[in-house]
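Colleague: after the sequence you'll find the predicted model.
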Amino acid sequence: MSSSSSDRFDEVFDEIFEDTFNSIVEAQTNKQKRRAYIERNREAGHDRLWNDYFSEDSTFSPHLFRRRFRMNKELFLRIVHGLSEYIPFFQQRRDATGRFGLSPLQKCTAAICMLAYGSAADTVDEYLRLGETTALSCLHNFTDRIIQLFGDEYLRRPTPEDL
């Protein structure tokens, strides 16, 4: 093979390689879309939830709480407390701007509502003020951590005494 045909081969190879590389890079950058930021006013979501169900003069009675969440308020608060005490995901933190993030109540309520009613993740947005991907993350973390924290005590085979 002469040096001129070798040079031509290298040129063609470099051209094809560069075209292929550029099309791969373009395809990857086109797929990466920025999500639009939506100001959901998460603080108001927490306040609404607190005033409706957890304050001393709450809007809804304990009977309605049990009907809506499929458990009594004491059990619900025990779960929220256990998760927020031991699991960093459920601890309320400040974001980069100094604002508080979602409260443990909001995160647990989102997960329990989706479990109790089998509803879609975006249905909790309007009331609790958190987005669909956040709600799915809450559900995933909730189920994993409930098994981790309470599994040995509650998620076991019945013993002869239980039966």
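Modeller: Structure received.

Colleague: please count neighbours and contacts with C-alpha atoms only from this point.
Modeller: Fine.

Colleague: got a list of what Ala137 touches?
Modeller: Quick fix: residue 137 reads Ser, not Ala. If you count contacts by C-alpha atoms under 8 Å, 6 or more residues apart in numbering, Ser137 has none.

Colleague: quick check: it vs Asn22, distance?
Modeller: Distance from Ser137 to Asn22, counting by C-alpha to C-alpha, to the nearest Å: 35 Å.

Colleague: and for Lys33?
Modeller: For Lys33, the distance to Asn22 - C-alpha to C-alpha - is 18 Å.

Colleague: for Phe76, same thing?
Modeller: Applying C-alpha to C-alpha to Phe76 and Asn22 gives a distance of 54 Å.

Colleague: ok, now Leu136?
Modeller: 35 Å.

Colleague: now do Ser6
Modeller: 24 Å.

Colleague: and for Val12?
Modeller: Taken as C-alpha to C-alpha, the span from Val12 to Asn22 is 15 Å.

Colleague: look at Leu136 and Asn22 and report which has more neighbours.
Modeller: Leu136 (18 against 12; other C-alpha atoms under 10 Å).

Colleague: now the strand or helix carrying that one: buried residues?
Modeller: Under the criterion of DSSP states H and E, Leu136 resides in helix 132-154. Neighbour counts over helix 132-154 (16 or more other C-alpha atoms under 10 Å) mark 134-139, 141-142, 145 as buried.

Colleague: comparison target below:
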Amino acid sequence: MASSSHYHYHREDNDQLDSMFDDLSEEDGDIFPEPKERKKRIFIERNREEGATKLWNDYFSETPTYGHRLFWRRFRMNKPLFMRIVNRLSTEVPYFRSTQDTTGRSGLTPLQKCTAAIRQLAYGGGADTVDEYVRLGETTAAKCLHRFAAGIIHLFGDQYLRRSIPEDLQRLFFEGEERGFPGMIGSIDCMHWEWKNCPSAWKGIYSRGTGKPTLVLEAVASYDLWIWHAFFGAPEFIDGEGEDAYSVGLDDTLRNTIDARRRIQDTPTNQRLKADLIENIWAKFGHFPNNI
């Protein structure tokens, strides 16, 4: 009897424990859901070799399909300059060298990678726009653009992104005088890029006649198309450290000229000058009755 009662006690206890574990298992299942099955990466056979052959025949063979004018239009530079860039990158930057995969199949050529980067820069399109012609995926195209920009800065930055020196300024003055424009250092131009997500509190500061907020891209180029100054910014960066973050660097004389022009075009400065002019005119002539 005692043995039977003892056995009955343990059986009920086990039933309770089983019920508790079942409840905990259900709760844990809600808190820690089963991991989702990882989706396999979609592989697309793009036939990159055919893309490389087509690109070569279209632009780089001895008898290309598209001539010099169309090359300039689509690459925004002449062919010798582009080939110079490709050769430097493929020689000194490992990413742009010709490689083979583990099966011995050739990878993308330096021309394909550089063309993908240049097309994105030339047309302002997304990374996916070069897939059909150059035969590389969106992720690879974005990587080509990033590595291309980094490689250009590394290889050519010391020469083309340097600050101007007095000899450069004197040469520009001489060329300007030879062309009938003494004292001219180059041509300045600007464009306004619409700021779609401009905060509402700042909209009035950045808006022009169109009523849409914009940021200004300003550049100074000399007769040989060398860009000596580039500024991409906003009004509050004009008189502060923000300017150095956007400018490629200027000679002090050239910087003073640009700063003077910018101050003249500054809206608060114009309003202050107008108010001072009106106050001065009123102080001199406002007491005459016939002037009212």
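Modeller: On my side now, so go ahead. Here the structure is a predicted model, which is why all the values come from computation and not from measurement.

Colleague: strands of the stretch 151-292 of structure 2, start to end?
Modeller: 187-194, 214-221, 227-233 (DSSP state E, counting those that start in this stretch).

Colleague: give me whichever of those is most buried.
Modeller: strand 227-233 (a mean of 20; mean count of other C-alpha atoms under 10 Å).

Colleague: okay, that strand sits on what stretch of structure 1?
Modeller: With TM-score structural alignment applied, strand 227-233 of structure 2 matches no range in structure 1.

Colleague: next SSE downstream of the longest helix anywhere in structure 1?
Modeller: Longest helix in structure 1, counting residues (DSSP state H): helix 3-31. On the C-terminal side of helix 3-31 of structure 1, the closest following helix or strand by DSSP H and E is helix 42-49.

Colleague: in structure 2, what range does that next one match?
Modeller: On the basis of TM-score structural alignment, helix 42-49 of structure 1 is assigned to residues 48-55 in structure 2.

Colleague: what does stretch 64-84 of structure 1 give?
Modeller: Mapped onto structure 2 using TM-score structural alignment, stretch 64-84 of structure 1 covers residues 70-90.

Colleague: buried residues, that stretch. List them.
Modeller: By 16+ other C-alpha under 10 Å, the buried positions in stretch 70-90 of structure 2 come out as 71, 75-76, 79, 82, 85-87, 89-90.

Colleague: check stretch 99-111 of structure 1 too.
Modeller: 102-111.

Colleague: circling back: read off where the helix holding Leu136 of structure 1 ends up in structure 2.
Modeller: Under TM-score structural alignment, the match for helix 132-154 of structure 1 in structure 2 covers residues 138-160.

Colleague: what's the mean deviation for that stretch versus structure 1?
Modeller: Compared with structure 1 after fitting, stretch 138-160 of structure 2 deviates on average by 0.8 Å (mean C-alpha distance after the TM-score superposition for structure 1).

Colleague: isn't there a helix covering Arg88 of structure 2?
Modeller: Yes. Judged by DSSP: H, G, I helix; E, B strand; the rest coil, Arg88 of structure 2 forms part of a helix.

Colleague: what's the spacing between it and Leu81 of structure 2?
Modeller: 11 Å.

Colleague: kindly report the same for Pro268 of structure 2.
Modeller: Applying C-alpha to C-alpha, the value for Pro268 of structure 2 to Leu81 of structure 2 is 45 Å.

Colleague: cool, and Phe71 of structure 2?
Modeller: From Phe71 of structure 2 to Leu81 of structure 2 the distance is 11 Å (C-alpha to C-alpha).

Colleague: cool, Gly137 of structure 2 as well?
Modeller: Counting by C-alpha to C-alpha, the gap from Gly137 of structure 2 to Leu81 of structure 2 is 26 Å.

Colleague: just Gly157 of structure 2 next, same as before
Modeller: 16 Å.

Colleague: tell me who's in contact with the nearest residue to Asn41 of structure 1 once chain neighbours are set aside.
Modeller: Of all residues not flanking Asn41 of structure 1 in the chain, Arg129 sits nearest, at 6.7 Å (C-alpha to C-alpha, 6 or more residues apart in numbering). Going by C-alpha under 8 Å, 6+ apart, Arg129 of structure 1 touches 40-42, 44-45.

Colleague: repeat the analysis, applying 7 Å as the threshold.
Modeller: 40-42, 45 (C-alpha atoms under 7 Å, 6 or more residues apart in numbering).
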